[in-house]
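Colleague: Okay, structure incoming, though there's no sequence with it:
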């Protein structure tokens, strides 16, 4: 690799094989580093609060919250591991070696697949709750949801192991110089991955939520006008139905934000790392990671139990004996 005299290299001792350092202005690099670091810390803190809340308080051990717990775990990993490595890969040289580069890509694939799987499960949960409410308690149980979550993570790990096996066994296969982190896949594998982790899941999510939206609107109109057999139902049943509709709206916002943040990443990644290294590619990567910070913010906006549990956690009241039985709903 030829370089101009005076050019800054990632590894000056490797004059002919070292990559050049990114040409970002110092002020811009410092700003991006500070911004991403702050978002990373915020992402870890907020998702850790979600994990502690759902795990600690017994009232929150519901099928829907188990799915939110799984999503929070993937978001926590994004904030804890992927965000710092993303800023290192984009604004600086890659000093962690080829193997860590492959592991970084491997973990990012797993987290992406698991998050998409969680969103599909959340959509199925709301579909059954709204469209088949009488069968919800028998079909959607905590035990079944935990099994589905475990299968989702296992399939993500297994699938990604097959998908990036060449990148892990031959970590420097696509690098053109030292200080670069590139792991590419061929067009056939990329097309299969696009279909399995984006096209099919997103289609399922959209179809299920369109059905949920139609049924939810009809149920809301029926409850307002009292033209259905509402008078034959107890007030408890009405309250339950309203809470399910509210949960559907909240999780609908979660799904829409997810699609907004993930779709650009998949569209840009189709062109490979060459486009991901451009300014537009950098933006969609940041947007992809920022979704992990937005999810717990959505919970705080729409879920009173989350705000109440955060207050109990921050004030250390969860350390008291029997705090897991606290009425949090």
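Modeller: Arrived safely. Since we're looking at a predicted model, the values are computed, not measured. Numbering: from 1, shown residues only.

Colleague: From now on I want contacts and neighbour counts done on CA atoms only, so please keep to that.
Modeller: Noted.

Colleague: Grab the most central residue of the chain for me.
Modeller: Central residue of the chain (Cα atoms, centre = their mean): residue 115, 4.5 Å from the mean position.

Colleague: I'd guessed it sits against residue 74; true?
Modeller: Yes. Residue 115 is within contact range of residue 74, at 6.6 Å (criterion: Cα atoms under 8 Å).

Colleague: And the strands in the stretch 151-300 of the chain?
Modeller: Assigned strands in the stretch 151-300 of the chain: none (criterion: DSSP state E, counting those that start in this stretch).

Colleague: any chance you could map the helices in it?
Modeller: Ranges of helices within the stretch 151-300 of the chain are 165-169, 187-194, 200-225, 235-269, 273-276, 279-302, based on DSSP state H, counting those that start in this stretch.

Colleague: Quick one, which of those helices gets closest to residue 318.
Modeller: Closest approach to residue 318 among the helices of the stretch 151-300 of the chain (Cα to Cα): helix 279-302, 18.6 Å.

Colleague: tell me which residues in the helix or strand that that closest one is followed by are buried?
Modeller: Following helix 279-302 in sequence order, the next helix or strand is helix 304-314 (DSSP states H and E). By 16 or more other Cα atoms under 10 Å, the buried positions in helix 304-314 come out as 305-307, 309-310, 312-313.

Colleague: Just flag the most distant two among those.
Modeller: Farthest pair in these, by Cα to Cα: 305 and 313, 12.1 Å.

Colleague: ok so, going back, which one among the buried residues of helix 304-314 gets closest to residue 8?
Modeller: residue 310 (47.2 Å).

Colleague: check contacts around the spatially closest residue to residue 48 that is not a sequence neighbour.
Modeller: In space, and not counting its chain neighbours, residue 48 is closest to residue 76: 6.8 Å by Cα to Cα, 6 or more residues apart in numbering. Contacts for residue 76 (Cα atoms under 8 Å, 6 or more residues apart in numbering) come out as 43-44, 47-48, 292.

Colleague: repeat that for 7 Å
Modeller: Going by Cα atoms under 7 Å, 6 or more residues apart in numbering, residue 76 touches 43-44, 47-48.

Colleague: next structured bit after the helix or strand hosting residue 104?
Modeller: Using DSSP H and E, residue 104 sits in helix 97-131. Under the assignment DSSP H and E, the closest C-terminal helix or strand after helix 97-131 is helix 136-139.

Colleague: distance between that next one and the chain's centre?
Modeller: Distance of helix 136-139 from its chain centroid, counting by Cα atoms, centre = their mean, to the nearest Å, is 26 Å.

Colleague: outside of it, which residues touch it?
Modeller: Helix 136-139 has contacts (Cα under 7 Å, 6+ apart) with 128-129.

Colleague: for comparison:
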């Protein structure tokens, strides 16, 4: 946040008020338009995912339950985190110290839940590809929903410990009124890096390497003439669909890593006050992952394109629309 000596105060009636950020008016308007547009797009796209998976019975699968949880966290990023970060970077923080602390608390919960959802998606694909015969018994609807709930509740509990000192004393790191700093100590940053990034990412990479090896071996087996033709056809149809799903989710994970890695790399730089332009950029990049995920669905999932058409044309309001064939 750039300021000048002649800049106006955020709260002129207070001697301890911060100065308003001094940007070119045209730059601020352009930046806010772009950021709010991305925010609205993120909300709209993820809302379509939520409605699609929730409404159509054919999409009520274990994998889609995990995608639904991811879409909810991405929806909250667009609805809460992106507008909050835009306000924090381009204007004074007029919402008070308590809302600042709550904003930081919620932002960490949502982003860590996204990481947890990615781990669950990777485990689901691993069992599907590497142990398909036991998938129905090991990955049940009840277990998937339990894991999703634990993912969200675990993030809430973990960051309640993380912010136990700041929540009772909001604004303790702010030097003036109208400021909302995201301050991470070195020790807390390293612990958070290990718990919410290095460990989950290691699990994701190991699982997808295993999935890749098995997928290659299955592709070779389908091309061999050892198996009977009739058996080969039945296996081929099932395996191709599973390999396509694994490939799609592999792209999802790759984009996730590209968006999240810069932020966690910056978090290793000691005590960080996330209000500089470079730090703001890595935060925006992290949040943009929530907008990219639905675009990946649109590119790789035909059912998403079908359901969007039914939603936009309001055909989902017709009786029996839940039973529509969207696969």
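Modeller: Good, I have the coordinates. The structure presented is a predicted model; accordingly, all values stated were derived computationally and were not measured.

Colleague: Let me see the TM-score of these two.
Modeller: Superposed pair, TM-score by TM-score structural alignment, normalised by the length of the second structure: 0.95. Supporting alignment: 325 aligned residues with a Cα RMSD of 1.7 Å.

Colleague: ok so, going back, name the nearest residue to the residue nearest to the centre of the first structure, sequence neighbours excluded.
Modeller: Ranked by Cα to Cα, 6+ apart and with sequence neighbours excluded, the top spatial neighbour of residue 115 of the first structure is residue 71, at 6.1 Å.

Colleague: that's a strand at that neighbour, yeah?
Modeller: No. Counting by DSSP: H, G, I helix; E, B strand; the rest coil, residue 71 of the first structure is not found in a strand; it is helix.

Colleague: Number of residues surrounding the counterpart of it in the second structure?
Modeller: Matched across to the second structure, residue 71 of the first structure falls on residue 70, judged by TM-score structural alignment. By other Cα atoms under 10 Å, 26 other residues sit near residue 70 of the second structure.

Colleague: ok, residue 70 of the second structure to residue 252 of the second structure distance?
Modeller: Distance, residue 70 of the second structure to residue 252 of the second structure, by Cα to Cα, to the nearest Å: 11 Å.

Colleague: same check, this time on residue 7 of the second structure
Modeller: Applying Cα to Cα, the value for residue 7 of the second structure to residue 252 of the second structure is 44 Å.

Colleague: Just want to know which of these two has more residues nearby.
Modeller: Applying other Cα under 10 Å to residue 7 of the second structure and residue 252 shows that residue 252 carries more neighbours, namely 20 against 13.

Colleague: any idea what the more buried one aligns with in the first structure?
Modeller: Residue 252 of the second structure maps onto residue 254 in the first structure, by TM-score structural alignment.

Colleague: Quick one: residues contacting that match.
Modeller: By Cα under 7 Å, 6+ apart, residue 254 of the first structure lies in contact with 295, 298.

Colleague: Residue 87 of the first structure versus that one, what's the distance?
Modeller: For residue 254 of the first structure, the distance to residue 87 of the first structure (Cα to Cα) stands at 25 Å.

Colleague: Test my guess that residue 183 of the first structure contacts residue 172.
Modeller: No. Residue 183 of the first structure lies out of contact with residue 172 (Cα atoms under 7 Å); the separation is 8.3 Å.

Colleague: Between those two, which has more neighbouring residues?
Modeller: Ranked by neighbour count (other Cα under 10 Å), residue 183 of the first structure and residue 172 place residue 183 first, with 23 against 20.

Colleague: residues contacting that one?
Modeller: Counting by Cα under 7 Å, 6+ apart, residue 183 of the first structure makes contact with 102, 167, 174.

Colleague: same thing but at 6 Å, please
Modeller: Residues in contact with residue 183 of the first structure (Cα atoms under 6 Å, 6 or more residues apart in numbering) are residue 167.

Colleague: again with residue 79 of the first structure
Modeller: With contact set as Cα under 6 Å, 6+ apart, residue 79 of the first structure has these partners: 40, 43-44.

Colleague: got it, and residue 282 of the second structure?
Modeller: 262-263.

Colleague: Counterpart of it over in the first structure?
Modeller: Matched to the first structure by TM-score structural alignment, residue 282 of the second structure sits across from residue 284.

Colleague: What about residue 283 of the second structure, how many residues nearby?
Modeller: Residue 283 of the second structure, neighbours per other Cα under 10 Å, totals 21.

Colleague: er, residue 158 of the first structure I mean
Modeller: When neighbours are defined as other Cα under 10 Å, residue 158 of the first structure has 12 of them.

Colleague: Next one: it from residue 110 of the first structure, what distance?
Modeller: Residue 158 of the first structure is 9 Å from residue 110 of the first structure, by Cα to Cα.

Colleague: do the same with residue 305 of the first structure
Modeller: Taking Cα to Cα, one finds residue 305 of the first structure at 30 Å from residue 110 of the first structure.

Colleague: what do you get for residue 34 of the first structure?
Modeller: From residue 34 of the first structure across to residue 110 of the first structure, the span is 26 Å (Cα to Cα).

Colleague: More neighbours: which of these two?
Modeller: Legend: neighbour count by other Cα under 10 Å for residue 34 of the first structure and residue 110, higher for residue 110 (21 against 13).

Colleague: Correct me if wrong: that one contacts residue 156.
Modeller: Yes. Counting by Cα atoms under 6 Å, a contact exists between residue 110 of the first structure and residue 156, whose distance comes to 5.4 Å.

Colleague: which SSE is residue 49 of the first structure in?
Modeller: helix 26-56.

Colleague: Give me the mean deviation of that helix from the second structure.
Modeller: When the second structure is superposed, helix 26-56 of the first structure averages 0.7 Å from its matched positions, counting by mean Cα distance after the TM-score superposition for the first structure.

Colleague: Check which helices and strands that helix sits against.
Modeller: Counting contacts by 3 or more Cα pairs under 6 Å, 6 or more residues apart in numbering; DSSP states H and E, helix 26-56 of the first structure is packed against helix 63-77.

Colleague: Return the distance of residue 129 of the second structure relative to residue 205 of the second structure.
Modeller: The gap separating residue 129 of the second structure from residue 205 of the second structure is 15 Å, by Cα to Cα.
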